[in-house]
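Asks: Below is the sequence, then the predicted model.
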Amino acid sequence: MRLRCIPGATEKLENHPKIIQDEKCLKGKWHTQFSNNHPIHIEIGMGKGQFISTLAKQNPHVNYIGFEKFTNVLVRALGNLDDEAMENLYAIRMDVEEILDVFEEGEIERIYLNFSDPWPKDRHDKRRLTHHGFLERYEKVLTSGGKICFKTDNQLLFDYSLEEMEKHHWKVEKVTRDLHNSPYLEGNVMTEYEEKFVGLGMPIYRLEAFK
């Protein structure tokens, strides 16, 4: 999908207090940005920010960081970041391939992967965010017992992700192929995509994984 260019998007991000500009300088020191030692949860591919901003409001004793690599997507999330009272949420304009430059080993408690690009062609499998190359990065930044929470509408991506995680010795639990008709729905926070897919009657696939 081609993203519509938003005039002045780069400048808006550079001047917004919730967009981190020096994220690599905070590696191992994120507690100084949040001024506390609360656990850190991140969402990779935060889109318009509905999911992560809702979590931040619900859980003031958890710190949240959203990753989004597309400038024209992240600028659309600014409305969900503007609440000055929400001091536990920041966003980074960055590709997750650089995650090891941003976080120290064991610095993150939870990673959310919501409706990631499925990259359906076999030759593009290394770009899928559940490819073992990314799983190795996640393992390094996660705390002992830290976990990945993964949701998708794409059955092929879900099957692929299950296989990758199990093959590379991740323990998978709370697996469902129809989240909204499962025991795991309680406490679920929906993304914009999820609302759309559920409205169309499509099943949502979900799992949690940890080492």
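Replies: Perfect, I can see it now. Numbering: from 1, shown residues only.
Asks: switch to C-alpha atoms for all contacts and neighbour counts from now on
Replies: Noted.
Asks: For the longest helix anywhere in the chain, list every residue counted as buried.
Replies: Scanning the chain for the helix with the most residues, using DSSP state H, yields helix 155-167. Within helix 155-167, the residues that count as buried by 16 or more other Cα atoms under 10 Å are 157, 158, 161, 162, 164, 165.
Asks: from the middle of its chain, how far away would that helix be?
Replies: 18 Å (Cα atoms, centre = their mean, to the nearest Å).
Asks: same check, this time on stretch 57-71
Replies: 8 Å.
Asks: go on, stretch 11-31?
Replies: 17 Å.
Asks: and if you look at stretch 101-118?
Replies: 6 Å.
Asks: Do me a favour and get the end-to-end distance for it?
Replies: End-to-end distance for stretch 101-118, by Cα to Cα, to the nearest Å: 25 Å.
Asks: what's that stretch in contact with?
Replies: If you take Cα atoms under 8 Å, 6 or more residues apart in numbering as the criterion, stretch 101-118 is touched by 23-28, 39-46, 128-129, 138, 140-154, 157, 191, 193-194.
Asks: so of the residues you listed, which ones are in helices?
Replies: Per DSSP H, the contacts of stretch 101-118 map to helices at 138, 140, 141, 157, 193, 194.
Asks: Take the residues you listed and write them to TSV, including distance to residue 79.
Replies: Supplementary listing: these in TSV, determined by distance: Cα to Cα, whole Å:
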residue	distance to residue 79
138	29
140	32
141	29
157	30
193	17
194	19
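Asks: this is the other structure I want to compare:
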Amino acid sequence: MRLRHKPWAQEKIEQYPQYVVANPEMHKGKWHEPFEKKQPLHIEIGTGKGRFITEMAKAHPDINYIGIEVYKSVIVDALDKLIEADLPNLKLLNIDANDLEKLFAKNDVDRIYLNFSDPWPKTRHEKRRLTYKSFLKLYENILKDAGEIHFKTDNQSLFEYSLMSFSQYGLLLKYLSLDLHHSDFEGNIMTEYEQKFSEKGNRIFRCEVKYQ
């Protein structure tokens, strides 16, 4: 995917510190502080243009959400959605997933969403996949005990790889769908990619796994 460069993106991000947390390392171990209420925290890694995380925050006001996106030219689209919705239970972080442990302490996070992550199909890029074992260890270090990962993709190879990675790490499989949009799953909120791919007839794969 070629990203359209937006030279004004950084300036816009800086204009809205109430939505895009400027110094996230200050909240490590106390992530209730930027929010109005102290409640469970769910994060989405690779939030893209923000449709999923914004709609989740609207649907579940009793949960605090953080959307994490590394690309400034992408996160500003999520920022636009948040500015319009003005949700007290949603914040954005413009960071790299590799830096999660610098910003979150053990027990800070209740659930992690991975939606349509880059598949990195070449074997030499395996370590970049967000379901690779080093990332699973990273997630374990910020999640509460028995914390969960909810994973969606249209890429069957990535899904099969991820199921194997989850199993080898010792995660417990709670839910599995090989065709989400033709299943009995309720309350699904689509991402922008999900709508695009499903309209093309692609199957959507989904699973929920839990740390033991």
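Replies: It's in. All values derive from a computational prediction rather than experimental measurement.
Asks: Take the contacts of stretch 101-118 of the first structure and, keeping just the buried ones, write it as a PyMOL select command.
Replies: Buried residues within the contacts of stretch 101-118 of the first structure, by 16+ other Cα under 10 Å, are selected in PyMOL with:
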select buried, resi 23+26+27+40+41+42+43+44+45+46+128+129+138+140+141+142+143+146+147+148+149+150+151+152+153+154+157+191+194
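Asks: which stretches of the first structure form helices?
Replies: For the first structure, the helices defined by DSSP H occupy 9-14, 30-34, 50-58, 71-74, 78-81, 132-141, 155-167, 192-199.
Asks: need the contact list for the spatially closest residue to residue 107 of the second structure that is not a sequence neighbour.
Replies: With sequence-adjacent residues excluded and distances taken as Cα to Cα, 6 or more residues apart in numbering, residue 107 of the second structure is closest to residue 144, at 3.9 Å. Applying Cα under 8 Å, 6+ apart to residue 144 of the second structure gives the contacts 106, 107, 108, 109, 110.
Asks: Tell me how far the equivalent of residue 144 of the second structure over in the first structure lies from residue 108 of the first structure.
Replies: By TM-score structural alignment, residue 144 of the second structure lines up with residue 143 in the first structure. Counting by Cα to Cα, the gap from residue 143 of the first structure to residue 108 of the first structure is 6 Å.
Asks: repeat for residue 3 of the first structure
Replies: Counting by Cα to Cα, the gap from residue 3 of the first structure to residue 108 of the first structure is 30 Å.
Asks: Compare these two and say which one has the larger neighbour count.
Replies: Counted by other Cα atoms under 10 Å, residue 3 of the first structure and residue 108 do not tie: residue 108 has more neighbours, with 25 against 9.
Asks: Nearest residue to the more buried one in space, please, no chain neighbours.
Replies: residue 142 (4.7 Å).
Asks: residues contacting the one you found?
Replies: Applying Cα under 8 Å, 6+ apart, we find residue 142 of the first structure in contact with 105, 106, 107, 108, 109, 110.
Asks: at 10 Å instead, please
Replies: 40-41, 103-111, 148, 210-211 (Cα atoms under 10 Å, 6 or more residues apart in numbering).
Asks: Next: residue 202 of the second structure.
Replies: Counted by Cα under 10 Å, 6+ apart, residue 202 of the second structure has contacts 153, 154, 155, 156, 179, 181, 194, 195, 196.
Asks: can you rerun that using 7 Å?
Replies: By Cα atoms under 7 Å, 6 or more residues apart in numbering, the contact set of residue 202 of the second structure is residue 154.
Asks: what sits against residue 82 of the first structure?
Replies: No contacts exist for residue 82 of the first structure under Cα under 7 Å, 6+ apart.
Asks: hang on, the earlier thing: of all the contacts of residue 142 of the first structure, which comes closest to residue 169 of the first structure?
Replies: Each of the contacts of residue 142 of the first structure was checked against residue 169 of the first structure using Cα to Cα; the closest is residue 211, at 6.8 Å.
Asks: how far away is the closest one from residue 138 of the first structure?
Replies: 10 Å.
Asks: Same question for residue 112 of the first structure.
Replies: 11 Å.
Asks: And for residue 32 of the first structure?
Replies: Distance from residue 32 of the first structure to residue 138 of the first structure, by Cα to Cα: 22 Å.
Asks: ok, now residue 50 of the first structure?
Replies: 23 Å.
Asks: Which residue ranges of the second structure form strands?
Replies: 41-45, 64-68, 90-93, 109-115, 143-153, 172-177, 205-210 (DSSP state E).
Asks: Could you count how many residues lie near residue 106 of the first structure?
Replies: As a burial measure, residue 106 of the first structure scores 16 neighbours (other Cα under 10 Å).
Asks: separation between it and residue 120 of the first structure?
Replies: Residue 106 of the first structure is 31 Å from residue 120 of the first structure, by Cα to Cα.
Asks: quick one on the thing from earlier: CSV for the contacts of residue 142 of the first structure, including distance to residue 13 of the first structure?
Replies: Compiled in CSV, those are given as follows (distance: Cα to Cα, whole Å):
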residue, distance to residue 13 of the first structure
40, 22
41, 21
103, 21
104, 25
105, 28
106, 28
107, 25
108, 24
109, 26
110, 25
111, 23
148, 28
210, 33
211, 35
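Asks: residues contacting residue 100 of the first structure?
Replies: residue 137.
Asks: Using the alignment, find which of the contacts of residue 144 of the second structure stay in contact in the first structure.
Replies: Using both residues aligned by TM-score structural alignment, their matches' Cα atoms under 8 Å, the first structure keeps these contacts from the contacts of residue 144 of the second structure: 106, 107, 108, 109, 110.
Asks: Alright, calling it a day.
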